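Asker: no FASTA, just this:
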């Protein structure tokens, strides 16, 4: 991002407008989260679903497809009712405020929510954009080095690192005014994510194949010869 004109070094064809740069608090409103631990959640069913900070840090990507991602459940009617004004919506962003390293601030943008009731859980800061943004843009931007590097000086702690709501509110958000340009950027990274997932599946299958062949091409359980041998060797 150029400091002079607030635009990135590379842009998609047809977009030339200067980017906006606004304070975090003018872009987002902060929602309520709950403090339920893993032990307080259920995997089978419940009154609402829950997003735990550990899953944001390790499991979920920049965009969380709620319709296709299994989430834990909350069975406490008291908590679900008390958080009625903070039920998540598409476009909301869930930020992990605690980690054991500098991954603090990793986040997931909510997508494909459907009619599910979902709440933001332990050690998360849920935020809602005050204006419309293209789906996925904020998730990718807030996870980029461009933004995350600004959080590092604001992190606190040694063994466990955290970042506060007030610290986040002192940061700035950059974005193109055009929703079309935001959408182009989001689609570009989503395509890359899909390619990574495809190749990861192929890699996982190859790893399984190697494990199977290691058993077949080497003697097992005291045998003096393997189950399979290459042609010509007896």
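Answerer: Cool, got the structure. Keep in mind the model is a prediction, meaning the values are calculated, not measured.
Asker: make it CA atoms for all contacts and neighbour counts henceforth
Answerer: Noted.
Asker: how about the lengthiest helix in the chain: buried residues?
Answerer: As assigned by DSSP state H, the longest helix anywhere in the chain is helix 179-217. For helix 179-217, a neighbour-count test (16 or more other Cα atoms under 10 Å) marks 181-182, 184-187, 190 as buried.
Asker: closest to residue 101 out of those?
Answerer: Nearest to residue 101, judged by Cα to Cα, of these is residue 190 at 25.8 Å.
Asker: hmm, back to that, list the helices and strands the longest helix of the chain packs on?
Answerer: Applying 3 or more Cα pairs under 8 Å, 6 or more residues apart in numbering; DSSP states H and E, one finds that helix 179-217 makes contact with helix 137-143.
Asker: what is the helix it packs on packed up against?
Answerer: Helix 137-143 is packed against strand 107-111, helix 179-217, with contacts defined by 3+ Cα pairs under 8 Å, 6+ apart.
Asker: among the ones you listed, which comes closest to residue 72?
Answerer: strand 107-111 (15.3 Å).
Asker: ok, and the closest non-adjacent residue to residue 135?
Answerer: residue 91 (6.3 Å; Cα to Cα, 6 or more residues apart in numbering).
Asker: assign the one you found to helix, strand or coil.
Answerer: coil (DSSP: H, G, I helix; E, B strand; the rest coil).
Asker: so what's it up against?
Answerer: Contacts of residue 91 were listed using Cα atoms under 8 Å, 6 or more residues apart in numbering, and they are 109-111, 128-129, 133, 135-136.
Asker: try residue 30
Answerer: Contacts of residue 30 by Cα under 8 Å, 6+ apart are 125-128.
Asker: mind putting the residues you listed in TSV, distance to residue 203, neighbour count and secondary structure included?
Answerer: Formatted as TSV, the contacts of residue 30 follow (distance: Cα to Cα, whole Å; neighbours: other Cα atoms under 10 Å; DSSP: H, G, I helix; E, B strand; the rest coil):
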residue	distance to residue 203	neighbour count	secondary structure
125	34	25	strand
126	34	27	strand
127	36	24	strand
128	37	20	strand
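Asker: ok, second structure coming up, stack it against the first:
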């Protein structure tokens, strides 16, 4: 229920039908709309496979596109999520520091057999002191400084208004793919920074509520499982 509520609210927010107001109750300025290629740059990613990654040890972490599809939440905090390391024997010397992930970057999965999943995206909000790379079948997008509030773009790219644009730009038959060149054509609504902050905090609060309910549900299921086992031992 809350997931459906969130989807509906996101549609209303990012289409401009639901607007926030400032503290005195006045509306924020009208939104600007610009192409993604005007407000962000695209960085180089690597092609490390699963065989090049591990969860035990290393100095550098790496985002695999499969984890974007199946594991990671929209807003990625390395303090809260488990991200694999690049195997120690794999050299990253050819990767420029400019292409290391930074807080505020977006990482998109550039391909999927399901058109609905192509371009699925995460925003990085905390690297937790690690060097992080964007890996196989990903696109690394770096927004211009001082234009976007933390979390806004992550939620925006999960919204229907952006998802439909990405699906329109995607190419391929059996496997759909999106390229940086075509992503540059995506139209990005840009509210004021203060309104972006309210949007990001509001949607983050919904996510926190969803997570709390899921945690409670898991505990209830475990309690029920233990109760049944005790009854029939």
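Answerer: All right, it came through fine. Just so it is clear, the structure is predicted and the values come from calculations on it, not from any experiment.
Asker: could the helices and strands packed on helix 137-143 of the first structure be laid out in CSV, adding distance to residue 154 of the first structure?
Answerer: CSV is the format used below for these (distance: least, Cα to Cα, whole Å):
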stretch, distance to residue 154 of the first structure
strand 107-111, 16
helix 179-217, 27
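Asker: give me the residue at the spatial middle of the second structure.
Answerer: Taking Cα atoms, centre = their mean, the centroid of the second structure lies closest to residue 122, which sits 1.4 Å from it.
Asker: distance of the residue mapped onto the residue nearest to residue 135 of the first structure from the second structure from residue 127 of the second structure?
Answerer: By TM-score structural alignment, residue 91 of the first structure lines up with residue 104 in the second structure. According to Cα to Cα, to the nearest Å, residue 104 of the second structure and residue 127 of the second structure sit 10 Å apart.
Asker: now residue 57 of the second structure
Answerer: Relative to residue 127 of the second structure, and taking Cα to Cα, residue 57 of the second structure is found at 16 Å.
Asker: higher neighbour count, those two?
Answerer: residue 127 (16 against 13; other Cα atoms under 10 Å).
Asker: give the contact list for the more buried one.
Answerer: 77-79, 102-103.
Asker: same question for residue 61 of the first structure.
Answerer: By Cα under 8 Å, 6+ apart, the contact list for residue 61 of the first structure reads 107-108.
Asker: same check on the one 4 residues further on?
Answerer: The neighbours of residue 65 of the first structure, taking Cα under 8 Å, 6+ apart as the test, are 110-113.
Asker: again, 6 Å this time
Answerer: 111-112 (Cα atoms under 6 Å, 6 or more residues apart in numbering).
Asker: please tell me how far it sits from residue 114 of the first structure.
Answerer: In terms of Cα to Cα, residue 65 of the first structure sits 10 Å off from residue 114 of the first structure.
Asker: residue 174 of the first structure now?
Answerer: From residue 174 of the first structure across to residue 114 of the first structure, the span is 29 Å (Cα to Cα).
Asker: looking at the two now, which is surrounded by more residues?
Answerer: Neighbour totals were compared for residue 174 of the first structure and residue 114, and residue 174 leads with 21 against 10 (other Cα under 10 Å).
Asker: tally of neighbours for the equivalent of residue 184 of the second structure over in the first structure?
Answerer: Aligned by TM-score structural alignment, residue 184 of the second structure pairs with residue 169 of the first structure. The number of residues packed near residue 169 of the first structure is 16, by other Cα under 10 Å.
Asker: over to residue 56 of the second structure?
Answerer: By other Cα under 10 Å, the residues close to residue 56 of the second structure number 9.
Asker: now do it against residue 27 of the second structure, distance only.
Answerer: 50 Å.
Asker: now residue 189 of the second structure
Answerer: As for residue 189 of the second structure, its distance to residue 27 of the second structure is 16 Å (criterion: Cα to Cα).
Asker: residue 168 of the second structure: how many residues sit nearby?
Answerer: Number of residues near residue 168 of the second structure (other Cα under 10 Å) recorded here: 13.
Asker: now do residue 131 of the second structure
Answerer: Other residues near residue 131 of the second structure come to 15 when the count uses other Cα under 10 Å.
Asker: what does it correspond to in the first structure?
Answerer: Counting by TM-score structural alignment, residue 131 of the second structure corresponds to residue 117 in the first structure.
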